[in-house]
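Visitor: no sequence for this one, just the structure:
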């Protein structure tokens, strides 16, 4: 399919042509008034008949060439179905009366997509929706290369969101890979790039986009919540044990370096066990006072 590219159309200021229109209207009125107050000859009658035919025809043709363009609006100019260019100059404009004018907005548009059910990278069903800010950047492509560019945008947004949703996992408790929930900037940037690639054929540019809804599908939401809780507990326990081992190692090292107490292997193991219980326990430890010796 041949791609249509926008180009600048010829047009002129409508205010200048409005002055011409008013001048011709005044001339027509003057001719009628002058003719009515005289006894014309045959040549004057012929001239009058010619003027009252030609001047109204000229007025009609000039009037048909007027059109208005508002800020951030454009008009595609056609000649018997052939594209002749686009006029983006705001205000009152004028082109030849046999030219067609198709107005199109180039303002920013905002679309919030429907909630879609998609399987993420791991096969989990999720619900996902996005917000997209788009605008027409090439009026010729939007009008002549696709049938309905607004419907085209809606369909391509749905396709792009489905593609992005299936490209990444919903979540990763260990934060070792890109996820839909944890990597918003990267996912949004990739979604925008995907949309611009898909909408380029329609002359549409996406200025901003982002996910507005992201959740597990209702049928697995409860199970995935319990899984997240379990993974969070495991991760917290892992960090707690790592910290406790470091603290125990530090305590034993400092006791040895400062010669606070000499411990054999058995008592060292007992101290390590007690410290680990105190540091890793969920409840506060109850101290036990030893009134004897260290080995009793």
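Guide: That came in fine, so what should we check first? If you're wondering where the values come from, they're calculated on a predicted model, not measured in any experiment.
Visitor: okay, CA-based contacts and neighbour counts for the rest of this
Guide: OK.
Visitor: The host helix or strand of residue 234: how far from the chain's middle?
Guide: Using DSSP states H and E, the element containing residue 234 is helix 218-257. Between the centre of helix 218-257 and the centre of its host chain there is 40 Å, according to C-alpha atoms, centre = their mean, to the nearest Å.
Visitor: Second structure for comparison follows:
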């Protein structure tokens, strides 16, 4: 497979000076001698004009002669080359691509909205010019395909703490690395270098967004309740042990059960408890 080859072109200023000399010589020759033959100098000058071209900083010109690739000029400046060369401009600057939000299904079938932010640039001008049609459109389509494949490889989220599977929402570093590798592989044939690829937007599709929000809230509530109950049990256990150690109060099983019940209600309730003062004895 042919690859890019860098070539140099003639300094454009020297050739421009020669063109001006030819034009001046042709005009002066006709004026002084009245010989039409001097017009050939002007014709030659006009023939040389299409050979001039400018390469902007971080730009390039791909030179092709009658379907044969002759090389790429990368150095910026004012140049001249064979007037029969066709000259295709290809920018070497880094570019941003913010893809459209696409609706796809994640690994477990939930519809989600996702888009990707891609930073890329042309690395091989021969591949960009001749291996694919319209390399910019190629970047767009292949990036979209890579995003769809990535979304189908991971679930959006895990709702159980004991699940350690990488998800789109929680495993951003791993997911972005996988996305960058996938896009790099797809764009290599077009001579494109992927500088960075990451997920820019991620959300459930509108039709299930409310249901998934309620599920997330329920999961959070259950997790919070679990921690509250766990802490309350430890506090009740500590309270009973401290009463046994530091007081002479002897509680039978029924009284311990009543105290545990009251403490659990106080510690686990959503609202502040209303105390009831017992003015009698412990057993009345």
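Guide: Thanks, I have it. On a predicted model such as this, the values are computed, not experimentally measured, just so you know.
Visitor: circling back to that earlier point, which is the next helix or strand following the helix holding residue 234 of the first structure?
Guide: As assigned by DSSP H and E, the chain's next helix or strand after helix 218-257 of the first structure is helix 265-280.
Visitor: angle of that next one against helix 218-257?
Guide: Note on geometry: by axes from the mean of the first three to the mean of the last three C-alpha atoms, to 10 degrees, helix 265-280 of the first structure and helix 218-257 are set 140 degrees apart in direction.
Visitor: tell me which residues in helix 265-280 of the first structure are buried?
Guide: Within helix 265-280 of the first structure, the residues scored as buried using 16 or more other C-alpha atoms under 10 Å are 272, 275, 276, 278, 279, 280.
Visitor: just stretch 92-99 of the first structure next, same as before
Guide: Neighbour counts over stretch 92-99 of the first structure (16+ other C-alpha under 10 Å) mark 92, 93, 94, 95, 99 as buried.
Visitor: Quick check: the last one touching residue 77?
Guide: Yes - using C-alpha atoms under 8 Å, residue 99 of the first structure and residue 77 qualify as a contacting pair, with a distance of 6.4 Å.
Visitor: which residue packs closest to the spatially most central residue of the second structure, ignoring adjacent ones?
Guide: In the second structure, the centroid-proximal residue (C-alpha atoms, centre = their mean) is residue 198; its distance is 2.6 Å. Distance criterion C-alpha to C-alpha, 6 or more residues apart in numbering; nearest residue to residue 198 of the second structure, sequence neighbours excluded, is residue 176 at 5.0 Å.
Visitor: That neighbour -> the first structure?
Guide: Under the alignment (TM-score structural alignment), residue 176 of the second structure pairs with residue 188 of the first structure.
Visitor: check contacts around its match.
Guide: Contacts of residue 188 of the first structure were listed using C-alpha atoms under 8 Å, 6 or more residues apart in numbering, and they are 209, 210, 211.
Visitor: if you set the cut-off to 10 Å instead, what comes out?
Guide: Going by C-alpha atoms under 10 Å, 6 or more residues apart in numbering, residue 188 of the first structure touches 130, 164, 180, 194, 208, 209, 210, 211.
Visitor: thinking again about what came up before, the residue nearest to the centre of the second structure matches what in the first structure?
Guide: Residue pairing (TM-score structural alignment): residue 198 of the second structure is matched to residue 210 of the first structure.
Visitor: Confirm its match sits in a strand?
Guide: Yes - Residue 210 of the first structure: assigned to a strand according to DSSP: H, G, I helix; E, B strand; the rest coil.
Visitor: got the contact list for it?
Guide: With contact set as C-alpha under 10 Å, 6+ apart, residue 210 of the first structure has these partners: 112, 129-133, 161, 184-185, 187-192.
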